[in-house]
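Undergrad: Sharing a sequence plus its predicted fold:
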Amino acid sequence: MKAIIGISAYYHDSAAILLIDGCIVAAAQEERFTRKKHDSSFPKHAIAYVLQEAGLDGKDISYVAFYEKPFIKFERLLETYHAFAPKGLQSFVKAIPVWIKDKLYMKRILKKELETFGICSKILFPEHHLSHAASAFYPSPYEEAVVLTVDGVGEWATTTICRGNKETITLLRELQFPHSLGLLYSAFTYYCGFRVNSGEYKLMGLAPYGMLSERTLQYISLIKDFLVDIREDGSFLLNMDYFDYATGLKMTNNRKWTKLFGLPPRKPEGELTQEYMDMAYAIQQVTEEILLKLVATAKQLSGCENLVMAGGVALNCVANGKIQRSGLFENYYIQPAAGDAGGAIGAAFAVWHIYLQEKRTCEKPDGMSGAYLGPSFSDKDIRNMIRKAGAVAKRLDDVALYDKTAVLLDKGFIVGWFQGCMEFGPRALGNRSILADPRNTDMQKKLNLKIKYRESFRPFAPTVLEEDVARYFELDVPSPYMLLVAEIKPEYRLAVPDDYNDFSYFEKLYYHRSVLQAITHVDFTGRVQTVTELSNFRYYALLKAFKELTGCSVLVNTSFNVRGEPIVCTPEDAYTCFMSTEIDFLVLGNWFFCKNDQPKENIKEINKELID
């Protein structure tokens, strides 16, 4: 037996995974245990979990894989400061001491942390984008594929095109820092008032509120004329006069951007005017254009029929949907933990297949086990939580549980749904989810304002039985990881006025436009998750029960958390979230909780000042 622990840490979304003889046994993000969103610290709780899950001790670990090469990253830092000097002195003075004190000695730091688990094995350092590429290719079901990785930056690379063939990954093309699609998108995230490295999905959700108008066409032209020079092969150059991220302490040169676009950076939580919505629309269009050109180049270079993707930009599910619909490839696969957390998976696989040269076996539908790789909790664990909390709950058998939950959803109630193994990656896929009826016209507003405590424009994702996906959506492939956006079928849309696109933000937000209103975004799209009996038996059974009751096989599925908090991990986390929001009912395994039955002293207040 060879056991490999993969680690990502010290930037954002730290995580640990355990690979045994080439199979992923367990994986988790550190934030789920510490309750600190995007926690970047050494993933000690995640490592403790994966070891416990496999029943291993530290001495059983053969290798440890870290998801990037710190020395090359430091080289890039020094060369960048040198190239831009004398600019960036303030940033240089702030960054260099941290590197000299800690990050340059990453191997020593890792060894010290790992020794607390009794792990004394060899530590290997695959490059950042190799870790991304490996995370996408090796768990994919394809023996051969072209691999596209796009993110902010690793060591030097920001975009790579590779060919994966059996156990090998060969680099075909590479784009290097400071020219980065991920950082370009993050710059607009920052300028529109959202937090970099966590608010990009908000920018994506805001984009459909922008309009294809004279202003958005002007914004697109300004982006292409002044900010990014796009080549036909998808490569590009950024005009660094407009960006400060290379050596500064912020993403953009605000003075130049204000002059260019005619509006200042939006303050966080400031008013969302149409100009910022149009800006979001413009950068989303430019991003999609670049990605489609990159995908076409990947096809031309490789001749492959299979495309796999990873890197933070691969979480742009709107672009993913357009790539899938382009028809350039027969098959597509996106790593569900496409960001840095998933780099831990790729690092471990790189050690297994490249360093150790072990043979690869392609699994169907993939090697990710549905991304259900985190902790699970027994009936006894839930009983203990109930006793300690003084909670009131009733245990139901499976059929009664599904039927009762379906009835409550049909009546317009909101249910916290906690089952089995926690998901790995940014999406709740039916095991740590908040569920609701998509047909309810007020549900999107209620979920955002009274459950999630987040911006009202944010859309909610539909979960659908895989066999019914083509009934509701313009989608003819599975989407198990909620990474493809597709249009709602015309028969589920409602007529809108001719001037719908000219509506104000709030008019468009709350206009009754769909039979499935709660999951239909303002542009008649949804971020689809498909479910099979094999992928998630219990969630599938609930969807079937809801379909039998209502004729509708779609549910709203949003992550079980409030804004600013990680997805819940434990029964205690779930009960706390349940008691601090307006979720009506909670299901933990087979245990059923009604809010009105709970002791009043268990009600907790969310400190909204701490919500990011």
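TA: Received, thanks.
Undergrad: from here on, contacts and neighbour counts on C-alpha atoms
TA: OK.
Undergrad: show me what contacts the residue positioned nearest the centre of the chain?
TA: Of all residues in the chain, the one closest to the mean position by C-alpha atoms, centre = their mean is residue 426, 3.6 Å from it. When contacts are counted by C-alpha atoms under 8 Å, 6 or more residues apart in numbering, residue 426 touches 336-337.
Undergrad: now with 7 Å?
TA: residue 337 (C-alpha atoms under 7 Å, 6 or more residues apart in numbering).
Undergrad: put this beside the first:
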Amino acid sequence: MAYILGISAYYHDSAACLLKNGEVIAAAQEERFSRIKNDESFPAEAIKFCLKFASISLAEVDHVVFYEKPFLKFERLLETYVNFAPRGLRSFLKSMPVWLKDKLFIKKNIARALNTIDPNWKKSRTILFADHHRSHAASAFYPSPFEQAVVLTVDGVGEWATTTVSVGHSAQLTLKKEINFPNSIGLLYSAFTYYLGFKVNSDEYKVMGLASYGTPVYKQLIYDHLIDVKTDGSFLLNMDYFDYCTGLKMTNKKFDKLFGHPVRAKGEALLTFHKDIASSIQKVTEEIMIKLTQSLYREFAIDNLCIAGGVALNCIINSAIRQHSGFKRIWVQPAAGDAGGALGAAYSVFYEHLSGVRNVDPQADGMKQSLLGPSYTRHEVIRALSAYGLNYEEVEHELYYLKIAEYLAEGKVIAYFKGRTEFGPRALGCRSILADPRNSEMKAILNAKIKFRESFRPFAPAILEEFADLYFGEGSKNRYMLFTENYSNNSQQASNAVLIPGAVHVDGTARVQIVNQVHHPDFHKVITAFYNLTGCPAVINTSLNVMNEPMASSPEDAICCFLNTEIDILAIEGLLIDKKSRALMI
């Protein structure tokens, strides 16, 4: 029996995962414990959870692996500063002390941190290191339902690589080609995230949502000045417009001059210009990814494609790839960002270092619906409710789901908490806020009164698998909210379909989660009860948190979100708390 602990940390979205004989049994992001969004610190609490779940000590773990190679990243930083000198001196002087004091000695820091968790874990034990993009590629291919696939990873930057192409066959994963820093689709998209006044490495999804409100009028300007795209989809950036190699900003004054506006200040109104900028970079990125994947399909003649890296979380791009690339089947790692790197690093050790045997199930991936985090007993939930003075109603079995359906049909917003916490950025029905998608005003209500976020942000539907084709057409079979589907051309023409305007974006698309009775039985019961009551086989599903906070994980997290927003009902492990009629114990 082999236990492998994978770790990602020190950049953003740190995480830990535990494999047992090649099977992922636990995985969690540190932010879910620290309550710091995208927490980059060493994932001590995430590691402790993984060990507790497996009922083992750290000393019983056979291999520990980190998701990237710090010395190669340091090499890239040094070479970049030398190549761009004397530009970037200020950035150089600011970053070098951090590297020389801390980041360059990650191995020693990891060993010290692990020894703190378990003094029986010897500091002298070997710690393995996997290449950053190799970790992404492994996370995409090894849990996929494919025996053979092209594997594409696209993000900001790892050590040197920003884009890699590999081919996976059985347990082998072979790197074929790569694009290196500073040429990066991820950093190009992040540059526009910065220019639009959003937070880099955090708010790129806001650019994606905003894009649907604009027109890509600056698309040609981007092609003419910022990026040279080759016929095979490879590319070169014009670094005259960017500062991320040498400065403390993503873009510079020349970039501002090109588009005729300065960087949008935080809190500044979103103008038509900003919407058009978002639309333009979204369209450019989409076209590049289509050209790249079309080239890969022609070159390798393999029908399956796996994708990971931060860009893989752009569901609009994923859908464009599915429609235009030529690949017949596409699987995207649900924790595609750096958190998933911990998982990929562990997989790399099992299959490449230990020569593990890979067994593929074409009907199911290995991510277990991404429900890999902590769960809590009803006793623990009741103890938390009592600590907050909350009364509750205990409802058993089918009546529980019926009451939830009735609340939803009445227009109430429900915080739904059940089972294990999701691993990755999407709520998939265990730490969710649920609402009635038939109400066209529900988007505005949720954004303003519950999530406290920008009004342009859309909400996604979770729909029973058996109704997916009716509402979103054939092929809408993703369980992880990683593709958008066109709603307007399907269900609005279907006489037996209940309209769901509250879960559809302004462009007529929806980021759909298909809910299967076998893979997600509890959430399937929730939606089935709502369907039996209303004829609507879908609910709005968004993460149980407010803007700039991590998704809820513990009962305390859920209770705080419930009490500090206008959520009406907390449904938590078979218990119901109605804020108006049953709020406080007397």
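TA: Yep, that arrived. Quick caveat, the model's predicted, so the values are computed rather than measured.
Undergrad: Fetch the TM-score of the aligned pair.
TA: The TM-score (TM-score structural alignment, normalised by the length of the second structure) is 0.97; 577 aligned residues with a C-alpha RMSD of 1.4 Å.
Undergrad: Secondary structure element holding residue 162 of the first structure?
TA: Taking DSSP states H and E as the criterion, residue 162 of the first structure maps to strand 157-165.
Undergrad: Quick check: that strand compared with the second structure, mean distance?
TA: Taken over the aligned residues, the distance from strand 157-165 of the first structure to the second structure averages 0.4 Å (mean C-alpha distance after the TM-score superposition for the first structure).
Undergrad: Packing partners of that strand?
TA: strand 144-150, strand 168-176 (3 or more C-alpha pairs under 7 Å, 6 or more residues apart in numbering; DSSP states H and E).
Undergrad: Give me the distance between stretch 471-481 of the first structure and the centre of its chain.
TA: 19 Å (C-alpha atoms, centre = their mean, to the nearest Å).
Undergrad: got the contact list for it?
TA: Taking C-alpha under 7 Å, 6+ apart as the rule, stretch 471-481 of the first structure contacts 336, 429, 466, 469-470, 486-489, 528-531.
Undergrad: can you give me the end-to-end distance of that stretch?
TA: Taking C-alpha to C-alpha, to the nearest Å, stretch 471-481 of the first structure runs 19 Å from one end to the other.
Undergrad: And it, what's buried?
TA: For stretch 471-481 of the first structure, burial by neighbour count (16 or more other C-alpha atoms under 10 Å) applies to 471-475, 478-481.
Undergrad: Ok, stretch 81-91 of the second structure next?
TA: Buried, per 16+ other C-alpha under 10 Å, within stretch 81-91 of the second structure: 81, 88, 91.
Undergrad: Tell me the one of those nearest residue 290 of the second structure?
TA: residue 81 (32.9 Å; C-alpha to C-alpha).
Undergrad: other SSEs contacting the longest helix along the first structure?
TA: The residue-count maximum for a helix in the first structure (DSSP state H) belongs to helix 274-302. On a contact count with 3+ C-alpha pairs under 7 Å, 6+ apart, helix 274-302 of the first structure meets helix 200-206, helix 214-222.
Undergrad: which bit of the second structure covers it?
TA: On the basis of TM-score structural alignment, helix 274-302 of the first structure is assigned to residues 272-300 in the second structure.
Undergrad: mean shift of the matching stretch relative to the first structure?
TA: Mean deviation for stretch 272-300 of the second structure: 0.9 Å (mean C-alpha distance after the TM-score superposition for the first structure).
Undergrad: mind checking how far that stretch is from the chain centre?
TA: The mean C-alpha position of stretch 272-300 of the second structure is separated from the chain mean by 19 Å, C-alpha atoms, centre = their mean.
Undergrad: Check stretch 271-282 of the first structure too.
TA: With C-alpha atoms, centre = their mean, you get 23 Å for stretch 271-282 of the first structure.
Undergrad: And for stretch 23-43 of the second structure?
TA: With C-alpha atoms, centre = their mean, you get 13 Å for stretch 23-43 of the second structure.
Undergrad: how long is that stretch from one end to the other?
TA: 21 Å.
Undergrad: Also stretch 371-379 of the first structure?
TA: First residue to last in stretch 371-379 of the first structure (C-alpha to C-alpha) measures 22 Å.
Undergrad: quick revisit: pick out the most distant pair among the contacts of stretch 471-481 of the first structure.
TA: Pairwise distances across those peak at 25.4 Å for 336 and 489 (criterion: C-alpha to C-alpha).
Undergrad: Could I get the full set of strands for the stretch 301-450 of the second structure?
TA: Counting by DSSP state E, counting those that start in this stretch, the stretch 301-450 of the second structure has strands at residues 304-308, 329-332, 393-394, 414-417, 431-435.
Undergrad: Distance to residue 288 of the second structure and mean neighbour count added to the ones you listed, as a markdown table?
TA: As requested, the strands of the stretch 301-450 of the second structure are exported to a markdown table (distance: least, C-alpha to C-alpha, whole Å; neighbours: other C-alpha atoms under 10 Å):
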| stretch | distance to residue 288 of the second structure | mean neighbour count |
| --- | --- | --- |
| strand 304-308 | 15 | 28 |
| strand 329-332 | 17 | 21 |
| strand 393-394 | 53 | 12 |
| strand 414-417 | 39 | 27 |
| strand 431-435 | 34 | 28 |
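Undergrad: What lies in contact with the strand holding residue 162 of the first structure?
TA: 129, 137, 143-152, 169-177, 180, 298, 302.
Undergrad: likewise stretch 237-249 of the second structure?
TA: 80-81, 84, 87-88, 91, 183, 225-228, 250-252, 254-255.
Undergrad: which of the residues in it are buried?
TA: Within stretch 237-249 of the second structure, the residues that count as buried by 16+ other C-alpha under 10 Å are 237, 241-247.
Undergrad: got it, and stretch 271-289 of the first structure?
TA: Quick answer for stretch 271-289 of the first structure (16+ other C-alpha under 10 Å): 272, 275-288.
Undergrad: do the same with stretch 519-535 of the second structure
TA: Neighbour-count burial for stretch 519-535 of the second structure [16+ other C-alpha under 10 Å]: 520, 522-531.
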